[in-house]
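> sequence and predicted structure, then a few things I'm wondering about:
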Amino acid sequence: MGTLSLTDYEEVKIPVPWGHISGRWHGNRTERPILAFHGWLDNLGTFDRLIPLLPDNVGVLCIDLPGHGRSSRLQPGMHYSVYDYVFIIPRVMKEYGWHKVSLMGHSLGGIISFVYAALAPHTVDMIISLDILLPIPINARGKDLDTLGRNMEKHLVEDERQEEGNLREPPAYTLPELRKVLAKGSYNSVPPKEAQHLLYRQVAKSQLYPDRFYFSRDARVKFYHHLYLQEGLAAEMARRIKRKPYLIIKGSLSPYVGRHCDEAMSILGESNPHFELHEVEGTHHVHLHAAEECAKYIVPFIRHHRPPTLNTWSLAGQEAQLSSKERRLAQEQFFARHKPSKHRSKL
């Protein structure tokens, strides 16, 4: 069996009331693909290094969320939120007539996948979550509340600017400068050498300065409405997902799969041989800068839970799924390394 080709894809435009959802359907287009969602401020290019490592028996439909990449922006006066992004999944399913969906998401995309799987578990057959499970809880000391207040004000300013038709260009940069700006904006999670995978779908050529470019995504997405889940709610959502095939890959240097996820992960993994948790050395964009290491877990997971329809194919061989014993041992070692100290605050 082979792997997907990054250049073998079909550009898609899925109509929605405010415009369209832009995407790329890689590989097999005769069967239902894996539906892939990127993270906040990113676009479908985030999967460019991972796609060529995935098995070619399934397709992968990567989309740009509204306001990101080449998808349409929401109308003036509207606000972006995680809740609304969740509704993109049933819209895509309706467009193609799917009754089931396989999900893969990084960061915001992983949160969207978790929420949708909890709301409509009967329609989900597999989830791959890249360095995320739940959103990080809001700071109880009020620091995050201050940030939310400032973001509300900034969103209104940006909304008024767009509604008034102010066509003044955002700041423009050379391509080397853009790589550095993107790396800094991601807290160096995206190395400058990998920045081109995200830039080609979210920059436009400046009309004022030759050889310079500016970010073309909707600036309002920077101030989108976050989702905050109390532990009890997150646990109940995990119970609704039950024994679904669920793969979580954590970047070793990232805080996004932390103690706040322990209860939900414990529920997802309880008596569930289809639950996997693995740690790969790297930052939040571990699937981008360490794609090969992530693929070591993603490929057998896909081949096990979305096998080819050919009767001659077998799960046996070098690419077989890790045994249940090996998987359980890896998970126990992970939880042991990340067990909270007695002296740590529970906040």
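Received it, and whenever you're ready, just let me know what you need.
> only C-alpha atoms for contact and neighbour calcs from this point on.
Will do.
> what's downstream of the helix or strand Glu293 falls within, the next helix or strand?
Element membership of Glu293, judged by DSSP states H and E, is helix 291-305. Sequence-wise, the next helix or strand downstream of helix 291-305 (DSSP H and E) is helix 324-337.
> and that next one, how far out from the chain middle?
24 Å (CA atoms, centre = their mean, to the nearest Å).
> which strands or helices does that helix pack on?
strand 275-280 (3 or more CA pairs under 8 Å, 6 or more residues apart in numbering; DSSP states H and E).
> what segments of this structure are strands?
Here the chain has its strands, by DSSP state E, at 9-16, 19-26, 34-37, 60-63, 101-106, 124-130, 203-205, 213-215, 246-251, 275-280.
> so what touches the last one?
Residues external to strand 275-280 that are found in contact with it (CA atoms under 8 Å, 6 or more residues apart in numbering): 243-252, 268-269, 286, 290, 293-294, 297, 327, 330-331, 334.
> likewise for the fourth one?
Defining contact as CA under 8 Å, 6+ apart, one finds that strand 60-63 is touched by 21-28, 33-38, 43-44, 47, 51.
> just the buried ones from these?
21-28, 33-38, 43-44, 47, 51 (16 or more other CA atoms under 10 Å).
> mind giving me the ChimeraX command for buried ones among the contacts of strand 275-280?
A single ChimeraX command is used to select the members of the contacts of strand 275-280 judged buried by 16+ other CA under 10 Å:
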select :243,244,245,246,247,248,249,250,251,252,268,269,286,290,293,294,297,327,330,331
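> residues near Thr30, how many?
A total of 8 residues lie near Thr30 under the criterion other CA atoms under 10 Å.
> mind giving me the packing neighbours of whichever helix in the chain runs longest?
Longest helix in the chain by number of residues (criterion: DSSP state H): helix 143-163. Helix 143-163 sits against no helix or strand, with contacts defined as 3+ CA pairs under 8 Å, 6+ apart.
> quick one: buried residues of that helix?
Across helix 143-163, burial judged by 16+ other CA under 10 Å covers Leu148, Asn151, Lys154, His155, Leu156, Glu158, Asp159, Gln162.
> ok, back up a step: out of the strands of the chain, which is closest to Ala172?
Closest to Ala172 of the strands of the chain, according to CA to CA: strand 213-215, at 4.5 Å.
> use this one as the comparison:
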Amino acid sequence: MYKSLSFEVNGRRLAAMEWGSPEGPPVLALHGWLDNAASFTRLSEYLPQCRLIAIDLAGHGFSDHRPAGTHYYIWDNVADVLAVADQLGLKRFSLAGHSMGAGISMLIAGAFAERVEQLFLIDGLAPLDYAADELPVLMAQAIDKRARMGRRTLRPYTSFEQAVQVRMGGRWPVSRQAALWLLERGLREQDGGWYWRSDSALMLPSVVRLCEAQIEAFLRRISAPVLVVMADRGIGLERVEAQVGLIDNVELRVLPGTHHLHLEQEAAVLIAKLMNDRLHCAA
């Protein structure tokens, strides 16, 4: 079982799920794009002596959406996570991040090294980077697309079970149990249909993006020990292999699994053991 948490950050509600021992080492967990805090449910089973707090990032799960017309830039999550840590009274904490959440964790550790004890990154390391000379064109394309699309409401699913089947067979497939965890927090029922709670604006392209030199500057400033666990059938392994050399204290592990390997039992057990060993927690 988990404990539900709620925080107010700049007039917006951020929701979270907490598992484990209140006296254990605190780990703030950050999910991937279009997922939610329930992404860490499987992993929490094997981290009972840690204080695991998974946050619904803005626009996801039970957290509020950003105001209309506001963009979802990955770096805006940095301030949100730090605000949650402050409200929890955590001067220092570890971070566990999956995919997009790994990129947010990396930005926090690079910008606020004094706050971060350890980094546990799952099938991800850094935000996407783009060639600097492509950024003007990408900005124009993003603005044009945003003007055309705006905030759209996606068609609802006719049943919860239909949504489960779609999520199981999505771009990054997950098991039925994992789909149930994610959708119980990610869907809402209205007028006989099932809608995503996540903000449709998350689907719009970013107007401002990071280039390779900016990403490398953050990676070089990380002082916390870093564990990167990649899936052999995940995404971005070659890119991560090229980037880990920029971090002073880093270990890269490649485990059997897909992009959501932390939701797969065998991989979750292995990831939790690595985390417990580093956090000095008895499983």
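Here it is on my side, so go on. What you see is a predicted model, and the numbers here were worked out from it, not measured in a lab.
> hang on, the earlier thing: now the angle from the helix holding Glu293 of structure 1 to strand 101-106?
Orientation check (axes from the mean of the first three to the mean of the last three CA atoms, to 10 degrees): helix 291-305 of structure 1 against strand 101-106 gives 160 degrees.
> can you spell out which helices and strands pack onto helix 291-305 of structure 1?
If you count contacts as 3+ CA pairs under 8 Å, 6+ apart, helix 291-305 of structure 1 packs onto strand 246-251, strand 275-280.
> buried ones in that helix?
Neighbour-count burial for helix 291-305 of structure 1 [16+ other CA under 10 Å]: 291-295, 297-305.
> then stretch 163-177 of structure 1?
Buried residues in stretch 163-177 of structure 1, counted by 16+ other CA under 10 Å: Ala172, Tyr173, Leu175.
> got it, and stretch 201-221 of structure 2?
For stretch 201-221 of structure 2, by 16+ other CA under 10 Å, it's 201-202, 204-207, 209-211, 215-216, 218-219, 221.
> state the distance from Pro205 of structure 2 to Arg146 of structure 2.
Note on Pro205 of structure 2: its distance to Arg146 of structure 2, by CA to CA, to the nearest Å, is 8 Å.
> what's the spacing between the residue nearest in space to the middle of structure 1 and His305 of structure 1?
Centroid check for structure 1 by CA atoms, centre = their mean gives His106 as the closest residue, at 2.2 Å. Counting by CA to CA, the gap from His106 of structure 1 to His305 of structure 1 is 19 Å.
> again with Asn151 of structure 1
Remark: distance between Asn151 of structure 1 and His305 of structure 1 (CA to CA) = 41 Å.
> with Met152 of structure 1 instead?
42 Å.
> same question for Tyr116 of structure 1.
For Tyr116 of structure 1, the distance to His305 of structure 1 (CA to CA) stands at 19 Å.
> what of Glu231 of structure 1?
According to CA to CA, Glu231 of structure 1 stands 29 Å off from His305 of structure 1.
> got it, and Tyr209 of structure 1?
According to CA to CA, Tyr209 of structure 1 stands 51 Å off from His305 of structure 1.
> once you drop chain neighbours, what's closest to the counterpart of Arg146 of structure 2 in structure 1?
By TM-score structural alignment, Arg146 of structure 2 lines up with Met152 in structure 1. Residue nearest to Met152 of structure 1 in three dimensions, not counting chain neighbours: Phe223, with 7.0 Å by CA to CA, 6 or more residues apart in numbering.
> does the one you found really touch Glu153, like I thought?
No - assessed by CA atoms under 8 Å, Phe223 of structure 1 is found out of contact with Glu153, at 9.2 Å.
> which neighbours do these two have in common?
Counting by CA under 8 Å, 6+ apart, nothing touches both Phe223 of structure 1 and Glu153.
> out of the strands of structure 1, which is closest to Lys184 of structure 1?
If you check each of the strands of structure 1 against Lys184 of structure 1 by CA to CA, strand 213-215 wins as the nearest, at 14.3 Å.
> contacts for stretch 37-50 of structure 2?
Contact with stretch 37-50 of structure 2 is made by 16-17, 19-27, 29-31, 52, 54-57, 61, 178, 181-182, 185, 262-265, 268-269, 271-273, 276, 281-283, as judged by CA under 8 Å, 6+ apart.
> the alignment partner in structure 2 of Asp64 of structure 1: neighbour count?
Under the alignment (TM-score structural alignment), Asp64 of structure 1 pairs with Asp56 in structure 2. Neighbour count of Asp56 of structure 2, defined by other CA under 10 Å: 29.
> how close does Asp56 of structure 2 get to Asn249 of structure 2?
29 Å.
> cool, Leu28 of structure 2 as well?
According to CA to CA, Leu28 of structure 2 and Asn249 of structure 2 sit 20 Å apart.
> and what of Gly150 of structure 2?
From Gly150 of structure 2 to Asn249 of structure 2 the distance is 43 Å (CA to CA).
> ok, Gly236 of structure 2 next?
Here Gly236 of structure 2 is placed at a distance of 20 Å from Asn249 of structure 2 (CA to CA).
> so for the two, which sits in the more crowded spot?
Taking neighbours as other CA under 10 Å, Gly236 of structure 2 and Asn249 compare with Gly236 leading, 17 against 13.
> nearest residue to that one other than its sequence neighbours?
Gly124 (7.1 Å).
> how near is the equivalent of the one you found over in structure 1 to Gly149 of structure 1?
By TM-score structural alignment, Gly124 of structure 2 lines up with Ile132 in structure 1. Ile132 of structure 1 is 25 Å from Gly149 of structure 1, where distance means CA to CA.
> structure 2: matching residues for stretch 100-120 of structure 1?
By TM-score structural alignment, stretch 100-120 of structure 1 lines up with residues 92-112 in structure 2.
> what does the matching stretch rub up against?
Residues from elsewhere that reach stretch 92-112 of structure 2, judged by CA under 8 Å, 6+ apart: 25-33, 74-75, 77-78, 114-127, 218-224.
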